[in-house]
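# what shape does this take:
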Amino acid sequence: MAGPILGEDGVARCPWAGGPGVMRDYHDTEWGTHVSGEAAYLERLTLEAFQSGLSWSTILNKREALREVFHHFDADRIAAFDEADEARLMADARIVRNRAKISAAVVNARATVALRDAEGLEALVLSFAPASPPAPRTTEEMETTSPESKALSKELKRRGFAFVGPTTMFALMEALGIFDPHLVGCFRRATA
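Coordinates of the predicted model:
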């Protein structure tokens, strides 16, 4: 059973962030921290979709390029992408070149714009916050889906979103700080 590990700096962290580097930086400064605004939510949604089947460090290392090519996740600008834009992105070696994921980013931007006439992306995602957030002590106790992530996935699909499966939505909820994802004993637990 893997609980928080003590880094060489004497700080207890979730095991995946034990060593110095981009993963630790993300863990220590961003993961599980509340954000606000449509662009911040669309960015996290897009990054989680791009991460599917890949390591999170790959996405973090490509994040600045993804921000650039997706206009800092301005939904209106991404929603206006056409086939030529998608072809341009498929040729950009700085990002994950997966046609389905690139297409999903455009579809999701269009769905995000459509949500403005209702509650908006941020309010919709927040409405699925768990009433009883998890408090895992070990990695074995950590879930990869929840009733809330399954319901969010279903609702986003109903609203026209793509690449929003229950596991991806659970990771999104963790990343956005919808609930505290850190292990009990991690120095970040209850600080975000």
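
# only C-alpha atoms from now on, for both contacts and neighbour counts.
OK.

# in stretch 183-190, what's buried?
Buried residues in stretch 183-190, counted by 16 or more other Cα atoms under 10 Å: L183, V184, G185, C186, F187, R188, R189.

# scratch that, stretch 109-128
Result for stretch 109-128 [16+ other Cα under 10 Å]: buried residues A109, R110, A111, T112, V113, L115, G120, L121, E122, V125, F128.

# which residues sit against that stretch?
With contact meaning Cα atoms under 8 Å, 6 or more residues apart in numbering, stretch 109-128 is reached by 36-38, 41-42, 75-76, 78-79, 148-149, 151-152, 159-161, 178.

# starting at the chain centroid, how far to that stretch?
16 Å (Cα atoms, centre = their mean, to the nearest Å).

# the helices in the protein, which residues?
For the chain, the helices defined by DSSP state H occupy 22-29, 38-51, 56-69, 75-79, 83-90, 99-115, 121-126, 147-158, 166-175.

# wait, which of these is closest to I5?
helix 22-29 (12.1 Å; Cα to Cα).

# that closest one: which residues count as buried?
M23, R24, H27, D28.

# those residues into JSON lines, with extra columns for distance to A12?
Output for those, formatted as JSON lines (distance: Cα to Cα, whole Å):
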{"residue": "M23", "distance to A12": "14"}
{"residue": "R24", "distance to A12": "11"}
{"residue": "H27", "distance to A12": "12"}
{"residue": "D28", "distance to A12": "11"}
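
# tell me the most buried of the helices of the chain?
Burial of the helices of the chain is given as mean neighbour count (mean count of other Cα atoms under 10 Å); helix 166-175 ranks first at a mean of 23.

# list the helices and strands it packs on?
Counting contacts by 3 or more Cα pairs under 8 Å, 6 or more residues apart in numbering; DSSP states H and E, helix 166-175 packs against helix 38-51, helix 147-158.

# could you also give me the structure for this next sequence, so I can compare it with the first?
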Amino acid sequence: MTRCGWAGPEQIYFDYHDTDWGVPEWDSRALWEKLILDGFQAGLSWITILKKRENFRDAFEGFDPNVIAGWGEEDVERLLQNAGIVRSRAKIEATIKNARVWQKIEQREGFDQFLWNYMDGKPLQNHWATLADIPAKTPLSEQISKDLKREGFKFCGPVIVYAFMQAVGMVNDHVIDCPRHKDCAELASR
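A predicted model of the protein is given here:
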């Protein structure tokens, strides 16, 4: 299999590429989890987050924003002691704040709808020949970032948002000779 060049050399990266990355995600809670994890990745490599993903899920109660929204300083201190996650006070506090913002958007229109409305409900099918062709951000990721920040989200700059859009299949950025490009394209409709 000719995978996208970023996948590997570790098996966890191959597995993530082959089963998760670029698959359209329509669930509000799962979308929020992936956005939070991309925010935790800021300044770090994705493999760091990927290796700690299950620890994050345990520490953050399965990424249930309705639970996390009620957390306070005691929870921040507890998480800062957890060596299984990235122990950044700013990112942990942002996660709690982002859970409260998620609740507001979820009640108003659905977090999934909020995000997928930018795409008219369908993933963008890019046709990149090489990794070098793939942008780090786009005008659309800049707009989504701006709108998320206006809602109150933290750790959601345009580069983070574009990485998130790739991860959740809002854009299909598998290179065209990667078999997952076709697989993800076929998953593009609900």
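
# on that earlier part again, mind putting the buried residues of stretch 109-128 of the first structure in CSV, distance to Q51 of the first structure included?
Converted to CSV, those look like this (distance: Cα to Cα, whole Å):
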residue, distance to Q51 of the first structure
A109, 17
R110, 20
A111, 20
T112, 20
V113, 23
L115, 24
G120, 24
L121, 20
E122, 20
V125, 19
F128, 22
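
# of the residues you listed, closest to L66 of the first structure?
Nearest member of those to L66 of the first structure, counting by Cα to Cα, is A109, at 14.1 Å.

# roughly how far does whichever residue in the second structure pairs up with that closest one sit from L115 of the second structure?
Under the alignment (TM-score structural alignment), A109 of the first structure pairs with A99 of the second structure. As judged by Cα to Cα, to the nearest Å, A99 of the second structure and L115 of the second structure stand 15 Å apart.

# likewise for W71 of the second structure?
Taking Cα to Cα, one finds W71 of the second structure at 25 Å from L115 of the second structure.

# then R108 of the second structure?
13 Å.

# again with L80 of the second structure
Between L80 of the second structure and L115 of the second structure the distance is 30 Å, computed by Cα to Cα.

# ok, D75 of the second structure next?
D75 of the second structure sits 28 Å away from L115 of the second structure, going by Cα to Cα.

# which residues are contacting stretch 182-191 of the first structure?
3-4, 11-14, 28, 32, 135-139, 180-181.

# max pairwise distance over those residues: which two?
Among the contacts of stretch 182-191 of the first structure, V11 and A135 lie farthest apart (Cα to Cα), at 19.3 Å.

# show me what contacts the residue of the second structure positioned farthest from its centre?
Here the second structure reaches farthest from its C-alpha mean at E74, the gap being 26.2 Å by Cα atoms, centre = their mean. By Cα under 8 Å, 6+ apart, no residues touch E74 of the second structure.

# what's the match for it in the first structure?
Matched across to the first structure, E74 of the second structure falls on A84, judged by TM-score structural alignment.

# P166 of the first structure maps to what in the second structure?
Aligned against the second structure - with TM-score structural alignment as the criterion - P166 of the first structure pairs with P158.

# now its match, nearest residue through space, not along the chain?
Using Cα to Cα, 6 or more residues apart in numbering and skipping the chain neighbours, the partner closest in space to P158 of the second structure is E142 (4.6 Å).

# contact partners for L156 of the first structure?
A162, V164.

# from T48 of the second structure, how far out is the counterpart of it in the second structure?
Here L156 of the first structure is matched to L148 in the second structure, going by TM-score structural alignment. Computed as Cα to Cα, the L148 of the second structure to T48 of the second structure distance reads 25 Å.

# with N117 of the second structure instead?
From N117 of the second structure to T48 of the second structure the distance is 31 Å (Cα to Cα).

# what's the answer for G72 of the second structure, then?
From G72 of the second structure to T48 of the second structure the distance is 26 Å (Cα to Cα).

# what sits closest to L37 of the second structure if chain neighbours are left out?
L37 of the second structure sits nearest to I49 (Cα to Cα, 6+ apart), 7.0 Å away.

# wait, the one you found sits on Q41?
Yes - checked against Cα atoms under 8 Å, the pair I49 of the second structure and Q41 is within contact range at 6.2 Å.

# please compute how far stretch 166-179 of the first structure lies from its chain's middle.
6 Å.

# circling back to that earlier point, what does the residue nearest to L37 of the second structure align to in the first structure?
Aligned partner of I49 of the second structure by TM-score structural alignment: I59.

# enumerate every residue touching that match.
I59 of the first structure neighbours (Cα under 8 Å, 6+ apart): L47, F50, Q51, V96.

# done for today, thanks.
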